[in-house]
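Colleague: Okay, sequence plus prediction incoming.
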Amino acid sequence: MYATNNSRTLKYTRVSTTEQNDARQLNEDMPMLSDKCSGSIPFREREKGSIVLEMAQERNLDALHVQSIDRLGRNTLDIMQTIQELTDLGVNVVSEKEGLQTLINGKENPVSKLIINILATLSEFELNRIKERQAEGIAEAKKRGAYNTNGGKPAETIEQFLSKKGNAKCFKLLKTGTSVRTASKLAEISTGTSQKISKMIKDGLI
């Protein structure tokens, strides 16, 4: 069981990757547990999230503070199940950004429950929109020839590729009917690059 310096109030933070900084979520007035993981991972499957639930089940936690509701997750059902489980165990979940708490004088706060449900839904909706925008961006980059499917990293554009002296010369030679092998020798580039340019011509990309 996690030691909290005799405090029964805990701050929980989450950042998406190990590179991100959770300084804005810090609160020096209380102990803190922090996960570095995707918000899509269920709360109980997170290393520190499972500890929070264990503390609640052992009746060693009275209040759990989070900077905002989306720190608990990005899936509406998971967020609501986590909050309901904590609330049923007598833990007051306090969202600092939204100014909400699930318990008032030991009783469940119905208004807070409704607002949290709305916020959780909006958080999940925004996550889906981010994924859609990423997919649209990748599709657009592929059309421009600026996306490399090998590892998903951006590659040079067709214009940048053809701006290279050897590639430009090879392109002109191939357009006049010169063979791939001869064009590669005359342009002083590899046969593989010459074949790539030839395919781009056939595919109508250039």
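Modeller: Nice, I can see it.
Colleague: Please make it C-alpha for all contacts and neighbour counts, starting now.
Modeller: Will do.
Colleague: Ile118: how many residues sit nearby?
Modeller: If you count neighbours by other CA atoms under 10 Å, Ile118 ends up with 12.
Colleague: can you pull the buried residues of the helix or strand harbouring it?
Modeller: Using DSSP states H and E, Ile118 sits in helix 110-144. Judged by neighbour count using 16 or more other CA atoms under 10 Å, the buried positions of helix 110-144 are 112-113, 116-117, 119-124, 127, 138, 141-142.
Colleague: Can you give the distance of it from its chain's centre?
Modeller: 11 Å (CA atoms, centre = their mean, to the nearest Å).
Colleague: then this one, side by side with the first:
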Amino acid sequence: MKILKYNQLDQSSDLNINKPRLSVLPNGDQILNITDICSKTLPFKKRENYKIISQMVEKNQMDIIIFPSLNKLGYNKLDILKTIKEFDDKGVNVCFKKENINTKNDDKSSNTVIYSILNFLISLFQNEDEIRKERQKDGIEKARLKGNYKKVGGKKPRLSIDQFFNKPKNSFCLEELKKGNSIRKSAINSDISAAQALKVKKFAEASGRL
């Protein structure tokens, strides 16, 4: 029997973990371990090792594919069901250990009952994810109203010239420059970088402050 054990990890320190690894059990069963390092939200068919798995299924080189759980196959309900049906139609038994699901019966016929169960479980996963996102949005909104929320990433809004010079360190640097100090000395005295002091000088000259 040829078995494929698949896993998905968000990250790993093992640089070779995404390379297929074959082992043979004492009874002769072959187990191919495949791991993708990617986001669990990435559709299964867009993952690095999907092509290898698909080709093996097409060539009837795989009897069973074992997933740790349903969410390792992705988040999109339609994509998951299509992938499961695709493998099932090729005679592969798709197993999910956590949910104790097998798409084939003992006589290797397709388990028609399983699709209703899969629909329920996948909907449950997606609902949980939507609830989590809603709670996150509510938390951000509450923090924003309290003035505690700072958005991570993205471009910072541009400051006007007046806003730029209203910053204490920039204002102090300007006064140092007006005294005739060098950019380097003005930067040191103002506790800012030389690059920032140069920016202060350029902005001051452009706005007639220096």
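Modeller: Right, received. Where do you want to start? This is a predicted model, so every value here is computed, not measured.
Colleague: care to give me the TM-score?
Modeller: The TM-score (TM-score structural alignment, normalised by the length of the first structure) is 0.63; 150 aligned residues with a CA RMSD of 3.1 Å.
Colleague: before we move on, the earlier item: the helix holding Ile118 of the first structure maps to which residues in the second structure?
Modeller: Taken onto the second structure by TM-score structural alignment, helix 110-144 of the first structure occupies residues 112-146 there.
Colleague: about what we covered before: which strands and helices sit next to the helix or strand just after the helix holding Ile118 of the first structure?
Modeller: Following helix 110-144 of the first structure in sequence order, the next helix or strand is strand 147-148 (DSSP H and E). Judged by 3 or more CA pairs under 8 Å, 6 or more residues apart in numbering; DSSP states H and E, the packing partners of strand 147-148 of the first structure are helix 110-144, strand 153-154.
Colleague: what about the longest strand in the first structure?
Modeller: Ordering each strand of the first structure by length in residues (DSSP state E) puts strand 9-15 first.
Colleague: For it, what is the distance to the chain centroid?
Modeller: Worked out by CA atoms, centre = their mean, strand 9-15 of the first structure lies 19 Å from the chain centre.
Colleague: Against which helices or strands is that strand packed?
Modeller: Judged by 3+ CA pairs under 8 Å, 6+ apart, strand 9-15 of the first structure is in contact with strand 32-36, strand 63-66.
Colleague: out of these, deepest packed?
Modeller: Most buried of these, by mean neighbour count (mean count of other CA atoms under 10 Å): strand 63-66, with a mean of 22.
Colleague: Comparing it with the second structure, how large is the average distance?
Modeller: Comparison of strand 63-66 of the first structure with the second structure after fitting gives an average deviation of 0.5 Å (mean CA distance after the TM-score superposition for the first structure).
Colleague: closest one to Glu19 of the first structure among the helices and strands packed on strand 9-15 of the first structure?
Modeller: Taking CA to CA, strand 32-36 is the member of these nearest to Glu19 of the first structure, at 9.0 Å.
Colleague: burial of Val91 of the first structure, as a residue count?
Modeller: Val91 of the first structure is flanked by 27 other residues according to other CA under 10 Å.
Colleague: I figured it hits Asn60, correct?
Modeller: No. Contact criterion CA atoms under 8 Å: Val91 of the first structure and Asn60 do not qualify, at 9.3 Å.
Colleague: quick revisit: could the buried residues of helix 110-144 of the first structure go into TSV alongside distance to Arg71 of the first structure?
Modeller: Listed next are the buried residues of helix 110-144 of the first structure as TSV, based on distance: CA to CA, whole Å:
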residue	distance to Arg71 of the first structure
Ser112	17
Lys113	16
Ile116	12
Asn117	14
Leu119	12
Ala120	10
Thr121	13
Leu122	13
Ser123	10
Glu124	12
Leu127	13
Ile138	27
Ala141	31
Lys142	33
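Colleague: Figure out which of the helices and strands packed on strand 9-15 of the first structure is closest to Met80 of the first structure.
Modeller: Met80 of the first structure lies closest to strand 63-66 among these, at 14.4 Å (CA to CA).
Colleague: tell me the average deviation of whichever helix or strand comes after that closest one from the second structure after fitting.
Modeller: Counting by DSSP H and E, the next helix or strand C-terminal to strand 63-66 of the first structure is helix 76-88. When the second structure is overlaid, helix 76-88 of the first structure sits 0.5 Å from its aligned residues on average, using mean CA distance after the TM-score superposition for the first structure.
Colleague: The helix or strand following helix 76-88 of the first structure packs against which elements?
Modeller: Next along the chain after helix 76-88 of the first structure, taking DSSP H and E as the criterion, comes strand 92-95. Contacts defined by 3+ CA pairs under 8 Å, 6+ apart place strand 92-95 of the first structure against strand 63-66, helix 76-88, strand 100-101.
Colleague: quick one: which of the buried residues of helix 110-144 of the first structure is nearest Gln195 of the first structure?
Modeller: Using CA to CA, those come closest to Gln195 of the first structure at Lys142, 19.8 Å.
Colleague: I am finished for the moment; much appreciated.
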